[in-house]
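Enquirer: Provided below for reference: sequence and predicted model.
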Amino acid sequence: MVLDDRAAAGRELAERLRGHAGGVVLGLPRGGVVVAAAIAERLGAPLDVVLVRKVGAPDSPELALGAVGEDGVVVGNPAVLRHFRPSARIFAHAAAEERAALEQRAERYRAARRIQPVAGRTVILVDDGIATGATVRAATAVLRARGAGTIVLAVPVAPPQALATLSLLVDEIVCLTVPRRLRSVSQCYADFSEVGDDEVLALLRRFAGVPA
C-alpha cells in the first residue's frame, strides 16, 4: 500500500478509530503531528504532542540506540544496542545531546500552551510511521507515568517485529499497512515531504480551542 501523504493517512486511520472519539490525540513531532491533526479533526478531539527524540548511533545516526522523552524518560533499543555495543559513556553523551535538543523544542512548543491532561483518559498516540519503535516506547513511558488510562497506538505503517514489541506496551494498535520488509517509512508514501516546526505549531494553534 502506498499512502498519498500524512494527512490522507490520518483520515484513513480516523475511520478505524471512531470508537475512540472521546479520547485525546497526541502526535509525535514532527511528521506524526500532521497525521494526528487529520485524526483529531475527523474525531472532533483535542490535539497535543508528546515530545521525544531518537538517540542515534554515533556513526549511523539513522539507527536508534534508544530515545529520550519528556519528564526525564530514557529508553534503550535492545537490538541496536546489542549490535553496536556502545559504552555507557557514549550512550549517556548521545542521550544528553538529544535531551538538550528536546528541551529547546519543548520551550517553543509549550510556550503559552498547557499540556493536555491524560490521567485516566483514552490517548490515541500517533506517528507517521515506525522503524524500530524506540520513540514510541519513550512516548508510552511518558504517558504511563502521567497516568494515561488506555493507550491506542495509531500509525500508517510499521514492520511486524516492531508492532509485536509495542503491543506489550499499549492497549490497542491500529496500523494501515504492515510490510514484512520495511527499508524506510518514506517508501510507503507518495509524498513524504519534510515537516518543520512552524507547520507543527500552526496545527497546534488551530486546535487550541478544541475542548479538552
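Expert: Looks like it came in fine.
Enquirer: could you use CA atoms for every contact and neighbour count after this?
Expert: Noted.
Enquirer: isn't Trp127 up against Val33?
Expert: No, residue 127 isn't Trp; it's Asp. Yes - at 7.1 Å, Asp127 counts as touching Val33 under the criterion of CA atoms under 8 Å.
Enquirer: which residues do those two both contact?
Expert: Both Asp127 and Val33 are contacted by Gly27, under the criterion CA atoms under 8 Å, 6 or more residues apart in numbering.
Enquirer: more neighbours: those two, which one.
Expert: Val33 (32 against 26; other CA atoms under 10 Å).
Enquirer: so how far is Gly120 from the more buried one?
Expert: Distance of Val33 to Gly120, computed by CA to CA, to the nearest Å: 22 Å.
Enquirer: same check on Ala134?
Expert: Per CA to CA, Ala134 is found 24 Å from Gly120.
Enquirer: surely His20 meets Thr122?
Expert: Yes - at 7.4 Å, His20 counts as touching Thr122 under the criterion of CA under 8 Å.
Enquirer: next up, a second structure to put side by side with the first:
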Amino acid sequence: MPFENRKDAGRRLAHQLSHLRAANPVVLGLPRGGVPVAFEIAQALHAPLDVIVVRKLGVPFHPELGMGAIGEGDVRIINDEVLWKTGVSPKELAEVEKRERIELDRRARLFRVDRPRLDVAGRTAIVVDDGIATGSTFHVACRVAREQGAAHVVLAVPVAPPQALERLEEVTDEQVCLETPGWFMAIGQWYRDFTQTSDAEVVELLRHADQTQPTPDSAHPSGDPPLPPTNQPQHNDRIQHHHPTNT
C-alpha cells in the first residue's frame, strides 16, 4: 500500500505540484476526504485552502443519474440530453434544484463557519480529492471551478484508474496523479489508514489553514516548504501533466 494516510498522500502530491507555487494557486478540497490531502498541498505551496462544495441534480425517479449539478456562486450546469431522454419537466428540475441548493448552502456554512468562499476568478485552481473511482463528482467540481472563473484547473489526486483520468481531460488543464493502477477496486485499498474524515476535522483544517498559512519569507527563509522525504520512486507514468484542453 503506497499511502500511510491522507496526510502522507497530500505531502507526496505536494512534491509533484511544487512547480505551481509561483502561480499563486488556490487549493480546493472536496469534502470530506479530500480536505486533509488538500491541506498538506496548501501548506506546502503557501496557498489558500478552501472547500469546493457541489451537489449533483439527480433525476427524480433515478437519483443516481445526474441531469446536472450546482455549485456555490449560483453556478448551474444542466445536461439537456439527459433531460430530454428522461422527460424531466422544468417543474421537476426546479424542485430538485431547490432541494439540493438548500443542502449545498447548509454544507458550505457548516464547513466554512463564517468565512466567505475564496474567489478563484483568474486563478489557478488545484482541485483535490483523496482518490478517484468513477470521477463523476470530480468532473462536476472541475466544471464548477471553471464556471466560477478559474483560469487554469489542475486535478491533483493520489490515486485514480487511467480511464477515469481520461474522462476528466475535457474539464482539466493539467493532471497530477501518483498512482494509476490498471486494476482498481476502491480508493481505500491504497491507504493503510482510510478512516472517515469528519465534518469537525474539515472545519478545523480550514480554520488552521486560515490562521497558519505560511509565507516564504517569514516561515521558510529558503522559500521552500518543509516537505518530508518520500520513499516513493518518481515514475513518469505515475505523474500526468496535460496541456490545456478546449473546454
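Expert: Thanks, I have the structure now. Remember, it's a predicted structure, so these values are computed and weren't measured experimentally.
Enquirer: quick one on the thing from earlier: of Ala134 and Gly120 of structure 1, who's got more company?
Expert: Taking other CA under 10 Å, Ala134 of structure 1 and Gly120 do not tie; Ala134 has more neighbours (26 against 12).
Enquirer: is it fair to say Phe55 of structure 1 lies in a strand?
Expert: Actually, residue 55 of structure 1 is Val. It isn't Phe. Yes - the assignment for Val55 of structure 1 (DSSP: H, G, I helix; E, B strand; the rest coil) places it in a strand.
Enquirer: residues touching it, list them.
Expert: Taking CA under 8 Å, 6+ apart, we find Val55 of structure 1 in contact with Pro61, Ala64, Leu65, Gly66, Ala67, Val68, Ala94, Ala95, Glu98.
Enquirer: would you mind checking those residues for buried ones?
Expert: Among the contacts of Val55 of structure 1, the ones that count as buried by 16 or more other CA atoms under 10 Å are Ala64, Leu65, Gly66, Ala67, Val68, Ala94, Ala95, Glu98.
Enquirer: and the closest residue to the fifth one other than its chain neighbours, what helix or strand is that in?
Expert: Same thing as Val68 of structure 1. Excluding its sequence neighbours, the residue lying closest to Val68 of structure 1 (CA to CA, 6 or more residues apart in numbering) is Val74, at 4.4 Å. Applying DSSP states H and E as the criterion places Val74 of structure 1 in strand 73-76.
Enquirer: tell me the helix or strand right after that strand.
Expert: Using DSSP H and E, the helix or strand that directly follows strand 73-76 of structure 1 along the chain is helix 78-84.
Enquirer: which other residues reach that following helix?
Expert: Outside helix 78-84 of structure 1, the residues that touch it by CA under 8 Å, 6+ apart are Ala57, Leu63, Ala64, Leu65.
Enquirer: surely the third one touches Lys54?
Expert: The reference is to Ala64 of structure 1. Yes - here Ala64 of structure 1 reaches Lys54: they are 5.9 Å apart, a contact under CA under 8 Å.
Enquirer: what do those two both touch?
Expert: Joint contacts of Ala64 of structure 1 and Lys54 (CA under 8 Å, 6+ apart) are Ala134.
Enquirer: residue contacts, the residue nearest to the spatial centre of structure 1?
Expert: Nearest residue to the geometric centre of structure 1 (CA atoms, centre = their mean): Leu28, 3.2 Å. Contacts for Leu28 of structure 1 (CA under 8 Å, 6+ apart) come out as Val49, Val50, Leu51, Val52, Leu125, Val126, Asp127.
Enquirer: what's the closest of these to Arg6 of structure 1?
Expert: Using CA to CA, Asp127 comes nearest to Arg6 of structure 1 of the contacts of Leu28 of structure 1, at 9.6 Å.
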